[in-house]
Every structure is written in C-alpha cells, then in structure tokens.
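>>> return a 3D structure for these sequence lines:
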Amino acid sequence: MGHSGGLAFLWRRDIQCKFMSASVHHMDFTVQEESRVWRVTGFYGWPAVSDRHLSWELLRLLNTKSSLPWLCIGDFNEILYSTEMKGGSRPQWQMNNFHAAVDECGLRDVSWEGYQFTFDNGQSGDANWQCVLDRAMGTNSWFELFLYAKLFHLVREWSDHAPIRLVLDRAEETSVHRRAFRFEQIWVGEEGCEEAVIRGVEKGNGNLGGVLRECARELQAWKKISIGKIRWTIMKKRKQLARLDEGARIEGEVRQRRKLVAEIAELVRQEEQYWRQRSRALWLRDGDRNTKFFHTRAGERRSKNFIGCLVDETGVRRIGDEVIGRVATNYFRELFATSRPSDFDDVLQGLEGRVLDRMNLILQADY
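The predicted structure follows:
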C-alpha cells in the first residue's frame, strides 16, 4: 500500500482467530467466539478501473477457500447500483461486473445506518461526487448467526472515506443511555479533584448514601469543566461536521468543512498532548523504566486472574490450588456469617430500598 496505509486485523483475547491468507488487497481469518465459528475477510479493491477485474477474481477465489459462514468487509472501490452515487456517473458495465461477482459468491449487504455515502472527492459544486465504496456483505449462513448485525457509517473527518463500524449483536448497538458514574484513578492529583470530593462530603451531611451521591455529582461537574472540556468541544464540532456532510456541496460549505476538520485535528492534538503530559507526570512520580513500577504495570493484565497464594486467619501463607480454595471458602464463610449485630439504622438511613414489599413476599415464599 506504499505510504497510504494498509490492512490491519486486531481481536480481543477472549476470541480465537486463525489466520488463513493475506495479500496487499485482503486479510482472511476464521473467528471462534462462544459457540459461533465463522470467517471474516478484510477487503481492499483495486482503485484503477483497468485493474478492477482483479478485485472480482480475488473475491471469487476467496469464496472457494471455505464453506464457513462468511463476512466480507472493506473498501471495494466500486458501487453496486447507480443510486449509490451522487454527482458524476458510473458505467453500467462496471457495476454489472461487481454484481456478478457478489451474486456468484452468495453475498448480500449488511443493513446500514448513518449518512449513505462513504466516499467524497472533496470538491465543490458540480465537480463534487459521493458514492458508497465501503460496505459489509455476508452469506446467508452468516446472517443466520448474526440476525441483528448492522453497519454504522461514522462521521468522515480528514479522510475522503468515512469510517465504518460493524455491530454484530443488538446489545452492542450504540444507544444514548446515562452512563453509571465511575471514579478514575488518573483523576487523583488533578487540580480541583480533592476539592470536589470535599464539597461532596460536606453536602452529604455525614449520610453514607448522600455522601456518595453528592461526591459523584461534584466530580462529574468538575470533570466536565476541567478534563472533559476539550472532549465535549470535539463532539460538538463532529456533530456540525456530520450535518455539513449531508448538505449541499457548495463552495462555502466546503470551506467551512475544511475549517472544522482543521479545528478538530487541533483539538485532538491538544487532548493527546494533555494525556501524554499527564502520563509523563505519573511516570516521574511513580517510577522510571527500570523500576518495579514499570514491571508491575506491564504485568497487571497477565496476573489479573491468577492467585499464587493466600494468607489464612492465623497469618500463615498457604499455596496450592486445593489449600487456597479452602482458605478462601473459610474466609467468605466467616465474612458472611452473622454475629447478630444490632443498631444498623445509622448505616442504612441514607440507602434507598431496592426490594419492594411484594418482591420480598415472593423471595420469602416456600420454594
């Protein structure tokens, strides 16, 4: 791909992926997650019209390599229908060749959401044209595995292509929900964080539930002003950009769009610079590259779910899976066993009930 970029394939640790083949124009993998096994191909079609037939030959070849449910996603550098182009024109024979290859492979489009056209040549007026070059297509057997799959056309910024995001299951869809408050460790030491916590404690009047609620409110307000200001501004400008992408491509709007893209790029640079400086400050405070701090941070993920030993109630260090299991069992048995304490009113006063009376009757009923 020269200096323009390339294809990359990344996956989570809990998903098993097996490499099948790759070239300058594709990457092919099998994917196993939970009980589903399928195949995904990242595809990049030849950009030159004279070489476009090579794209369809590659697509047909890939179709013969496996009978697994198949998803093919990427930039095909061609459209299937004349309605997938706004401005300009496309010879019918080019679309027919793409159609023939897609039909032969048994592929069909994943439904999409967002602005229709994923490519814009960046020109204004009559010289502007937009089309759908980026898409995701699957076989019937793949759609049987992912009934609610949807492709999102995201907002295009400095590239002439819009990024696309494939959501496989309905539960993963981006929706507007109020996010639960989470305290982030990186806030510690930031100017104003401690003061926000103090204000929350004072407003809580010594009530545990009230203190927690007020601290969360104060920290959210502080975060929005102190840390989230740049992020909020970026989001606001990206919404403006999305509206411009869907408007008429007159000269004034093209200039406005270029100005917005430059402003977003500068804000992103500022945000990255802030976090680089913040990371550097943490590094200088907590240790350098040769200290235990570095190795501890690097090994956190690997050791997250591993327990090498436990100390029992007598203070003795215990090792071995069976012995560690007994120590853990005894600890939690003692932890949750009642010693019949009293006077819970002061502790529970500020906590809101979640179990209604009718729910409690059901819980206490005979099995």
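>>> going forward, measure contacts between C-alpha atoms and count neighbours the same way
Noted.
>>> quick one, strands of the stretch 101-250 of the chain?
With DSSP state E, counting those that start in this stretch applied, the stretch 101-250 of the chain shows strands at 108-109, 112-114, 119-120, 130-131, 134-138, 150-153, 164-167, listed in chain order.
>>> dump the ones you listed into CSV; add distance to Lys203 and mean neighbour count as well.
Formatted as CSV, these follow (distance: least, Cα to Cα, whole Å; neighbours: other Cα atoms under 10 Å):
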stretch, distance to Lys203, mean neighbour count
strand 108-109, 55, 16
strand 112-114, 44, 15
strand 119-120, 53, 20
strand 130-131, 55, 22
strand 134-138, 52, 23
strand 150-153, 43, 21
strand 164-167, 42, 18
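>>> those strands: which one's closest to Lys18?
strand 134-138 (18.8 Å; Cα to Cα).
>>> before we move on, back to that, can you redo the strands of the stretch 101-250 of the chain as CSV with distance to Arg213?
Listed next are these as CSV, based on distance: least, Cα to Cα, whole Å:
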stretch, distance to Arg213
strand 108-109, 47
strand 112-114, 37
strand 119-120, 46
strand 130-131, 49
strand 134-138, 44
strand 150-153, 36
strand 164-167, 34
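>>> so for Leu59, which of those sits nearest?
Using Cα to Cα, those put strand 134-138 closest to Leu59, at 11.7 Å.
>>> which residues touch that closest one?
69-77, 106-110, 118-119, 151, 164, 166 (Cα atoms under 8 Å, 6 or more residues apart in numbering).
>>> again, but for stretch 112-125
Residues from elsewhere that reach stretch 112-125 (Cα under 8 Å, 6+ apart): 84-85, 128-134, 150-154, 156, 160-163, 246, 249-251, 254.
>>> just the ones in helices from those, please.
Those of the contacts of stretch 112-125 mapping onto helices are 251, 254, per DSSP state H.
>>> buried subset of the contacts of stretch 112-125, written for ChimeraX?
For the buried members of the contacts of stretch 112-125, the matching ChimeraX selection, counting by 16 or more other Cα atoms under 10 Å, is:
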select :84,85,128,129,130,131,132,133,134,150,151,152,153,154,156,161,162,163,249,254
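>>> here is the second sequence; please produce its structure so I can put it next to the first one:
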Amino acid sequence: MLMGDFNAVLFNHERSRGRGTSVLRGDNAFRNCINQCQLVDLGFNGAPFTWRRGNLFERLDRALASYDWRVLFPEALISYFNPLKSDHCPILLRLRPDQPMRHSRRPFRFEAAWLTHEDFPNIIQNGWNAKDNWIQRIGHTKKILMDWNKSSFGNVFYAKQRLLRRLNGIARELFLGPNHFFGETLVQAMV
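Take a look at the predicted model:
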C-alpha cells in the first residue's frame, strides 16, 4: 500500500481549472505506473481535491494498494481533512472504520495554562493541605485539579475537535470551488 502526495492525477475530473502539457505527461506516466504495478485507488471521504494553488484544485494525495492488500483490508477507508497550515490535505487511513476508535483513559498531565489562572495557587494549596499521607495528597490534588480544570477551562479537547470539524466543512466547501457565502476574503485567508 502506498499513500501520499503523487504530484499527478489519475482522471481529468481530479483537476479543476488549469492544464499544462507537462502536467498531462506526468499524469500519463503516473497512470502507466499504476497499471503496470496493478494497483487500485482506495477512494476517499472528504473534499474532492487535496491540493490548491490559486484557482487550480487537484487531487494529488491518495492511497494506492495491490489487489492482495485490498483483499486483506476490504473495509480500509481514506479520509481527507482540513489543510490548516499546508497546501495539502492530511490523509487518515483507517483499516477498520466500523470499529470505533478506542479512547483510552488519558493520563493526568499538568497543563501550563493553569499557571496563568489567578486561582491556581489556592487550588494547589487546598488540594495539598489534606490530612493524609503524601500519596493520598497527590491523588487528592490530582482530583481537585481535574475538577477545577473542567469547571474553569472546560473541555478544550472537545472544543478543539468541534472547531476542526467546522473548519473541515468550510475547507470541503471551498475545495468544491468558489463560494459566494464565504466570500473571496475568506478564500484568500485560507491560502
């Protein structure tokens, strides 16, 4: 299985606006290579184009596999995401998309943002001053910090995921072509 930026398209509908003969020659060589190696494109979920420069949109990023690999992983799914700080979309390969991703319990981590909050010294002092041995104090302080974090800062991971989903939706619409709803200023800001 091969996955990444191939700098060529397989089909004409994978390019929107702009054509050059050197580009088409590269596309033909790419098609020939895929045919000779007997590879299949795994398809995708997400925006139809993975790269953009100006008004030119192309699907340059993809996953290709042999027939034997595809038989081993028939449910494999490719997803494209918002390119945030790149001119290419990130790619995610899930071998078994029907199985939910396991989210193991996250270990306790000290967050640097806590230091900026005016209540932090009091939270530490209240958590540590329990009349227990030091192992119990650590557990007690950890619980107090986690509860305080949730009430003071909220679930930043959920908020981040929600924003990323919204950005992916916007990027998907922008990759489909000009969108008068978003306006040209937003389109230029994303580039």
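>>> related to what we said a few turns ago, closest to Gln273 of structure 1 out of the strands of the stretch 101-250 of structure 1?
Going by Cα to Cα, the one of these nearest Gln273 of structure 1 is strand 164-167, 26.7 Å.
>>> where in structure 2 does the closest one align, residue-wise?
On structure 2, the counterpart of strand 164-167 of structure 1 by TM-score structural alignment is residues 91-94.
>>> for Gln16 of structure 1, list the residues it contacts.
By Cα under 8 Å, 6+ apart, the neighbours of Gln16 of structure 1 are 31-33.
>>> secondary structure and distance to Thr296 of structure 1 added to the residues you listed, as JSON lines?
Listed next are those as JSON lines, based on DSSP: H, G, I helix; E, B strand; the rest coil; distance: Cα to Cα, whole Å:
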{"residue": "Val31", "secondary structure": "strand", "distance to Thr296 of structure 1": "32"}
{"residue": "Gln32", "secondary structure": "strand", "distance to Thr296 of structure 1": "31"}
{"residue": "Glu33", "secondary structure": "strand", "distance to Thr296 of structure 1": "30"}
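>>> return the member of those residues nearest to Asp357 of structure 1.
Once Cα to Cα is applied, the member of those that ends up nearest Asp357 of structure 1 is Glu33, at 41.5 Å.
>>> if we can go back for a sec, now, which of the contacts of Gln16 of structure 1 sits nearest Leu58 of structure 1?
Closest to Leu58 of structure 1, out of all of the contacts of Gln16 of structure 1 and judged by Cα to Cα, is Val31, at 20.7 Å.
>>> give me the neighbour count for the closest residue in space to the closest one that isn't next to it in sequence.
Once flanking residues are discounted, Val31 of structure 1 sits nearest to Cys17: 4.6 Å by Cα to Cα, 6 or more residues apart in numbering. Using other Cα atoms under 10 Å, Cys17 of structure 1 has 20 neighbouring residues.
>>> my read is Cys17 of structure 1 is in a strand, agree?
Yes - assessed by DSSP: H, G, I helix; E, B strand; the rest coil, Cys17 of structure 1 belongs to a strand.
>>> next one: the spatially most central residue of structure 2 from Gly183 of structure 2, what distance?
Centroid check for structure 2 by Cα atoms, centre = their mean gives Phe81 as the closest residue, at 4.6 Å. To Gly183 of structure 2, Phe81 of structure 2 is 21 Å away according to Cα to Cα, to the nearest Å.
>>> Gly20 of structure 2 now?
Relative to Gly183 of structure 2, and taking Cα to Cα, Gly20 of structure 2 is found at 28 Å.
>>> now Leu2 of structure 2
37 Å.
>>> cool, and Asp147 of structure 2?
According to Cα to Cα, Asp147 of structure 2 and Gly183 of structure 2 sit 42 Å apart.
>>> could you do Met190 of structure 2 as well?
11 Å.
>>> these two: which has the busier surroundings?
Met190 (15 against 11).
>>> neighbours around the residue lying closest to that one once chain neighbours are set aside, how many?
Nearest residue to Met190 of structure 2, sequence neighbours excluded (Cα to Cα, 6+ apart): Leu84, at 7.7 Å. Using other Cα under 10 Å, Leu84 of structure 2 has 15 other residues around it.
>>> isn't Trp158 of structure 1 up against Val261?
Yes - contact criterion Cα atoms under 8 Å: Trp158 of structure 1 and Val261 qualify, at 6.1 Å.
>>> counterpart of Asp28 of structure 1 over in structure 2?
For Asp28 of structure 1, there is no aligned residue in structure 2 (criterion: TM-score structural alignment).
>>> next one: Asp28 of structure 1 from His53 of structure 1, what distance?
20 Å.
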